[in-house]
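S.K.: Sequence isn't available, so here's the structure alone:
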């Protein structure tokens, strides 16, 4: 089965199979009246995931391989190649984007975009707060998220990585041209990232690659 080159697919297939809110949500989608029997040329992601999960959960033993997903890697991105090791985080992002697109196109799904399976299970909101060091005015910017990318070079646990992610950063470089919308001055600011809305199932991405001058360093440590 060439485990090495397919590990990134196997990894997330196992994760989805054992994420209860995702499995229940997938089962509840009114996608086909009958099981999908389309060929590879009309690949159906929802059915491929559902078939793999149900087969895995009802298997009495042995290996259950996500073959249909693996043989349709180009469906997720033209950059993905079979029998080649790919970036697991990039694959997850592409898979969730595709899955969200599939859910939004369901003819029988009349719910709002906020009720999309991906958003209900993995979605949250991040807030970036900028505090003016001159007048104390705070401005907040919100953005959706499906995962959090965490620096781990100076962290030895998930807790310390999250503390580093949310710590206050003072930006004093006036060349960045931060102009306060309240006092109208060019100022230094304090920036902080926080979770405005936590996801039902949190997904964390460990940043294990760091660019140093002309080469890329791998951060190979246990966290």
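M.R.: On my side now, so go ahead. Please read all numbers here as calculations on a predicted model, not as lab measurements.
S.K.: Going by C-alpha atoms from here, please, whenever you check contacts or count neighbours.
M.R.: Noted.
S.K.: Looks to me like residue 142 is in a helix.
M.R.: No. In this structure, residue 142 is strand, not part of a helix, as judged by DSSP: H, G, I helix; E, B strand; the rest coil.
S.K.: Isn't it up against residue 127?
M.R.: Yes. If you go by Cα atoms under 8 Å, residue 142 and residue 127 touch, sitting 4.5 Å apart.
S.K.: ok, the two, which is more surrounded?
M.R.: Neighbours of residue 142 and residue 127, each counted by other Cα atoms under 10 Å, are more numerous for residue 127; the result is 17 against 14.
S.K.: Mind checking what secondary structure that one has?
M.R.: Per three-state DSSP, residue 127 ends up strand.
S.K.: got it, and residue 194?
M.R.: When the rule is three-state DSSP, residue 194 gets the label strand.
S.K.: Pull up the overlap in contacts between residue 142 and residue 127.
M.R.: residue 196 (Cα atoms under 8 Å, 6 or more residues apart in numbering).
S.K.: Just give the number of residues close to residue 105.
M.R.: 11.
S.K.: distance of it from residue 205?
M.R.: From residue 105 across to residue 205, the span is 28 Å (Cα to Cα, to the nearest Å).
S.K.: Put this next to the previous one:
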């Protein structure tokens, strides 16, 4: 929970959007998750261990009310926790938009504005060539590992055309399917699939190294828009340390966001529960090649 929240707290524009909507959510009874998230952000700078424990416990309780999976204290998956938190924040948008309308103002959902994006799935029959397209909302992508490859190669593998068994109206039984970006988010969250089931259905940890890219170039579907490549910068990494899928420890490395404009120093912080230490982005990308689990990229201003 700590590592996932630290990852989210490095997202400058997402956090700013949360604060921008304060007039709407601060008094709405259903917005305890947003209020709890802001309390977590504020108490990071407190020296009181008791205060931090209380705030985190309250946040966990709120998340558990939305998803009972997080009620107990056994080990959970960081990606599932992230998805749960973002789903809940997003689900509040309808009520908060209505509340904002009653106040004569508008509400912008921070998740929809900065993290949610649309993917286009195109299925093509190999017999008659008929295409079927489907648009779908995503908040992150889960990528298969390309051992020894880069993050960009893992993403390209996800976007690559694949074979699909599908019976078309023309009676052909083979089709292809391809995913492409319809829109691009301000924050692109990528999960690297470090856990997989064996043939005997045992869950195992995959420690194949991936070259972690400080920058990532992404292009939306060329048939939909003429937009050129968009550049993303890596701002935080959640890593799973441990040799098995049933044990281990999550940590977060995040870019230090309190630098002055024009400061080119490569300052990052490593969050390991209560211990925080200084590091660099270059060091993090080298050390986390076999353990990186979730990558948070922010869109660069053109």
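M.R.: That came through, no problem. No experiment lies behind these values; they were computed from the predicted model shown.
S.K.: TM-score them against each other, please.
M.R.: For this chain pair, the superposition-based TM-score is 0.77 by TM-score structural alignment, normalised by the length of structure 1; 200 aligned residues with a Cα RMSD of 2.8 Å.
S.K.: who's in contact with residue 196 of structure 1?
M.R.: 124, 125, 126, 127, 142.
S.K.: Residue in structure 2 paired with it?
M.R.: Here residue 196 of structure 1 is matched to residue 182 in structure 2, going by TM-score structural alignment.
S.K.: Residue 170 of structure 1 too?
M.R.: Checking TM-score structural alignment: residue 170 of structure 1 goes with residue 163.
S.K.: Count the residues that sit near that match.
M.R.: Neighbours of residue 163 of structure 2 (other Cα under 10 Å): 13.
S.K.: do the same with residue 101 of structure 1
M.R.: For residue 101 of structure 1, using other Cα under 10 Å, the count is 13.
S.K.: That one sits in which helix or strand?
M.R.: Here residue 101 of structure 1 sits within helix 88-104, counting by DSSP states H and E.
S.K.: Other residues contacting that helix?
M.R.: Here helix 88-104 of structure 1 makes contact (Cα under 8 Å, 6+ apart) with 8-9, 12, 45-46, 76-77, 109, 113, 116-119, 205.
S.K.: So which of these are in strands?
M.R.: Of the contacts of helix 88-104 of structure 1, the ones assigned to strands by DSSP state E are residue 205.
S.K.: can you redo the contacts of residue 196 of structure 1 as CSV with distance to residue 155 of structure 1?
M.R.: Formatted as CSV, those follow (distance: Cα to Cα, whole Å):
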residue, distance to residue 155 of structure 1
124, 23
125, 24
126, 21
127, 22
142, 26
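S.K.: And residue 140 of structure 1? What does it align with in structure 2?
M.R.: Structural alignment (TM-score structural alignment) places residue 140 of structure 1 against residue 133 in structure 2.
S.K.: wait, its match sits on residue 122?
M.R.: Yes. With contact defined as Cα under 8 Å, residue 133 of structure 2 counts as touching residue 122 (4.6 Å).
S.K.: and the residue nearest to residue 127 of structure 2 when sequence neighbours are not counted, how far is that from residue 77 of structure 2?
M.R.: Leaving aside its sequence neighbours, residue 127 of structure 2 sits nearest to residue 172 (Cα to Cα, 6 or more residues apart in numbering; 5.3 Å). To residue 77 of structure 2, residue 172 of structure 2 is 41 Å away according to Cα to Cα.
S.K.: top of the contacts of helix 88-104 of structure 1 by neighbour count?
M.R.: Within the contacts of helix 88-104 of structure 1, neighbour counts (other Cα under 10 Å) peak at residue 117, which reaches 24 neighbours.
S.K.: dump the residue contacts of that one.
M.R.: 22, 25, 26, 100, 103.
S.K.: ok but residue 53 of structure 2 is inside a strand, no?
M.R.: No. Counting by three-state DSSP, residue 53 of structure 2 is not part of a strand but helix.
S.K.: what about it, neighbour count?
M.R.: Using other Cα under 10 Å, residue 53 of structure 2 has 13 other residues around it.
S.K.: before we move on, what about residue 194 of structure 1?
M.R.: Applying other Cα under 10 Å, we find 17 residues neighbouring residue 194 of structure 1.
S.K.: any idea how far it is from residue 154 of structure 1?
M.R.: With Cα to Cα as the criterion, residue 194 of structure 1 and residue 154 of structure 1 are 19 Å apart.
S.K.: can you check residue 213 of structure 1 too?
M.R.: For residue 213 of structure 1 relative to residue 154 of structure 1 (Cα to Cα), the value is 19 Å.
S.K.: any idea which residue sits dead centre in structure 2?
M.R.: Structure 2 has residue 189 as the residue nearest its centroid, 3.3 Å off, counting by Cα atoms, centre = their mean.
S.K.: That one reaches residue 139, doesn't it?
M.R.: Yes. Residue 189 of structure 2 lies in contact with residue 139 (Cα under 8 Å); the separation is 7.2 Å.
S.K.: what sits in contact with each of the two?
M.R.: Common contact partners of residue 189 of structure 2 and residue 139 (Cα under 8 Å, 6+ apart): residue 115.
S.K.: burial of the residue nearest to residue 113 of structure 1 when sequence neighbours are not counted, as a residue count?
M.R.: Distances taken as Cα to Cα, 6+ apart put residue 104 closest to residue 113 of structure 1, at 6.9 Å, once the chain neighbours are dropped. As a burial measure, residue 104 of structure 1 scores 17 neighbours (other Cα under 10 Å).
S.K.: counterpart of residue 104 of structure 1 in structure 2?
M.R.: Aligned partner of residue 104 of structure 1 by TM-score structural alignment: residue 94.
S.K.: Enumerate every residue touching whatever residue of structure 1 lines up with residue 122 of structure 2.
M.R.: Per TM-score structural alignment, the equivalent position to residue 122 of structure 2 in structure 1 is residue 129. By Cα under 8 Å, 6+ apart, the residues touching residue 129 of structure 1 are 138, 139, 140, 141, 190, 191, 192, 193, 194.
S.K.: Can you say which of those are buried?
M.R.: If you count burial by 16 or more other Cα atoms under 10 Å, the buried members of those come out as 138, 190, 191, 192, 193, 194.
S.K.: tell me which of the residues you listed is nearest to residue 34 of structure 1?
M.R.: Nearest to residue 34 of structure 1 among these: residue 194, at 43.7 Å, using Cα to Cα.
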